[in-house]
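Novice: this one's sequence-less:
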């Protein structure tokens, strides 16, 4: 079984879009064309897999899981393993051999690797090597007026996720992502972005203060974020008024590292250093997560309020632009982009 080969992933998820061969030269061509978007949702907990190699001819497969709601999602190509944070079991669940299982339009999958059921309200997942970090946005201390959350740090070894430690934060949590060894996190209910430097060096269960925290001008309430190291681009979503289905958007920050470093702790990154996409044509109401293909400047959005997976590739000038791709997905909660 070629469960960890890109060839198998390409053949299975493309569902007939391309022909496959074991010829090494053909493998190289096919590998360069493989682009896949993994998504989770809070309506049925299934994993939906979109082949987005050609954004004008997207094919979808569905992996039916035992979860009834899920959030953060990640794909490990070296192990052909999908991992998502289950909001129904409150643990991490991993599904191995997805290349084989997703060869059908719909397939039922069983978790082959699970963590303990430790969390209260898991959201985004960020991965650094064998460390899987999950943001939990439940009130950590039971006091509504205090801003806090928890980061659950799991280590993966073989077919096991082991909880190493729990970090209580000084911000409410939602989206998280690694840049090197630093963990960036949105401060939920605000327009702020925080970083915890050398995050994984904190090996005990403790409370941690952000190393730096800045405001992002133009955002009302941020939720999702993603970083592309090849282009040094950070993208953050803005859900605006959570009850509205029309006032969402996202911000693209190119040359992110220099802009973040040049913004003092507690200061604001000016909107003129960003590109904002928002407006009635975008279908953005509550964009809760984002993924990015830096090679084509394509932004993928999990739009929760309007139940959509959206893609934008005409983002250079920002503004009220129309998605180049839109698919219904009730209570869309997370997206993860993978390419080979």
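Specialist: That came through fine. The shown structure was predicted, so the numbers you read here are calculated from the model rather than taken from an experiment.

Novice: Only C-alpha atoms from now on, for both contacts and neighbour counts.
Specialist: Will do.

Novice: Next, the contact list for residue 72, please.
Specialist: Counting by C-alpha atoms under 8 Å, 6 or more residues apart in numbering, residue 72 touches 40, 84-85, 122-125, 134, 333-335.

Novice: Tell me which helix or strand it sits in.
Specialist: strand 70-76 (DSSP states H and E).

Novice: Which parts of that strand count as buried, going by neighbours?
Specialist: The neighbour-count check on strand 70-76 (16 or more other C-alpha atoms under 10 Å) flags 70-75 as buried.

Novice: quick one: it to chain centroid distance?
Specialist: 7 Å (C-alpha atoms, centre = their mean, to the nearest Å).

Novice: Can you mark which positions in the very next helix or strand once past that strand are buried?
Specialist: Downstream of strand 70-76, the first helix or strand assigned by DSSP H and E is strand 81-86. Neighbour counts over strand 81-86 (16+ other C-alpha under 10 Å) mark 81-86 as buried.

Novice: before we go on, here's another structure to hold up against the first:
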């Protein structure tokens, strides 16, 4: 039996059942919709695409040997990855990938940025600007801001901050960033317009998220924010001590929490426990329409892509994932539906 097809069918169940409607126009939209989950890997730099509507899995062999951070652009039908390693430290873009549906495809880079990255952890996009969270050390991080234009990726500016960075997410014009080695969340308001040139800046606001030990991944959709908790990065039990938090009505809760304050765990939903198979959930994605969280789990089983459905209503706890697919060294995810 083909394990990947079984996994993809599980994803289709999450996508389709949650989107059912008696309205004919909505049914037609569902039939014409496509949903894809893209995953990167530390193991080989390849990109795996799970097509949730055609029940297929495609592996793109890229020019990278290691990557973390990915974005799919529907206008150019391309994905961009942040590459890592001694010789590959850039953004690489691969164009025209939707019609490629065979199981394994070898790709060549269509264009790339300057080789300036050092330790990329995540990628967030606003318009033509691609922001890479790059962790320098425990006390400092950088945001490399690239501008995509006419088939090129050019460094626009470098923003340095006073904490180690990991996951980042644009919510409107504001850039939210997890504070690595802590349970904190920071925001840089009007990030691009407020920081037009190279600068060293502090976050506009930082709060603690009660219940999280050490956060890494972040995702936002439909008013709900997801944050992952890797807890202990290594040692006994480190492959089962992770989790993620669901924060509905996020903006109102964040705005109501004072700078330096704590968002109470009672205002969140926590998923954690041995049945979740989460130990080091380094990256997360969220689809509000299906109320599904997708998790890049790095520690448990040497790497898994997990999915949990109905996360805002199921109540949290030690829930088993609806999807459990092995993917060695999985490092980041991007969900696209259109």
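Specialist: Yep, it's here. This is a predicted model, so every value here is computed, not measured.

Novice: hey, where'd the helices end up in the stretch 201-338 of structure 2?
Specialist: 250-256 (DSSP state H, counting those that start in this stretch).

Novice: Residue 207 of structure 1 matches what in structure 2?
Specialist: Matched to structure 2 by TM-score structural alignment, residue 207 of structure 1 sits across from residue 200.

Novice: Its match and residue 157 touch, don't they?
Specialist: No - between residue 200 of structure 2 and residue 157 there is no contact under C-alpha atoms under 8 Å: 11.1 Å.

Novice: Same drill for those two, tell me which one is more crowded.
Specialist: residue 157 (18 against 13; other C-alpha atoms under 10 Å).

Novice: how about the more buried one, what's its match in structure 1?
Specialist: Residue 157 of structure 2 maps onto residue 165 in structure 1, by TM-score structural alignment.

Novice: got it, and residue 61 of structure 2?
Specialist: Aligned partner of residue 61 of structure 2 by TM-score structural alignment: residue 64.

Novice: for that match, what are its contacts?
Specialist: Residue 64 of structure 1 neighbours (C-alpha under 8 Å, 6+ apart): 45-47, 106-109.

Novice: so residue 10 of structure 1, which of the three states?
Specialist: Under DSSP: H, G, I helix; E, B strand; the rest coil, residue 10 of structure 1 falls in the helix class.

Novice: Look up how far residue 301 of structure 1 lies from it.
Specialist: Relative to residue 301 of structure 1, residue 10 of structure 1 is positioned 22 Å away (C-alpha to C-alpha, to the nearest Å).

Novice: the more surrounded of those two?
Specialist: residue 301 (31 against 28).

Novice: Structure 2: which residue goes with the more buried one?
Specialist: In structure 2, residue 301 of structure 1 lands on residue 295 (TM-score structural alignment).

Novice: Can you verify my assumption that its match contacts residue 283?
Specialist: Yes - with contacts counted by C-alpha under 8 Å, residue 295 of structure 2 reaches residue 283, the gap being 6.0 Å.

Novice: which residues do the two both contact?
Specialist: With C-alpha under 8 Å, 6+ apart as the test, residue 295 of structure 2 and residue 283 both reach residue 333.
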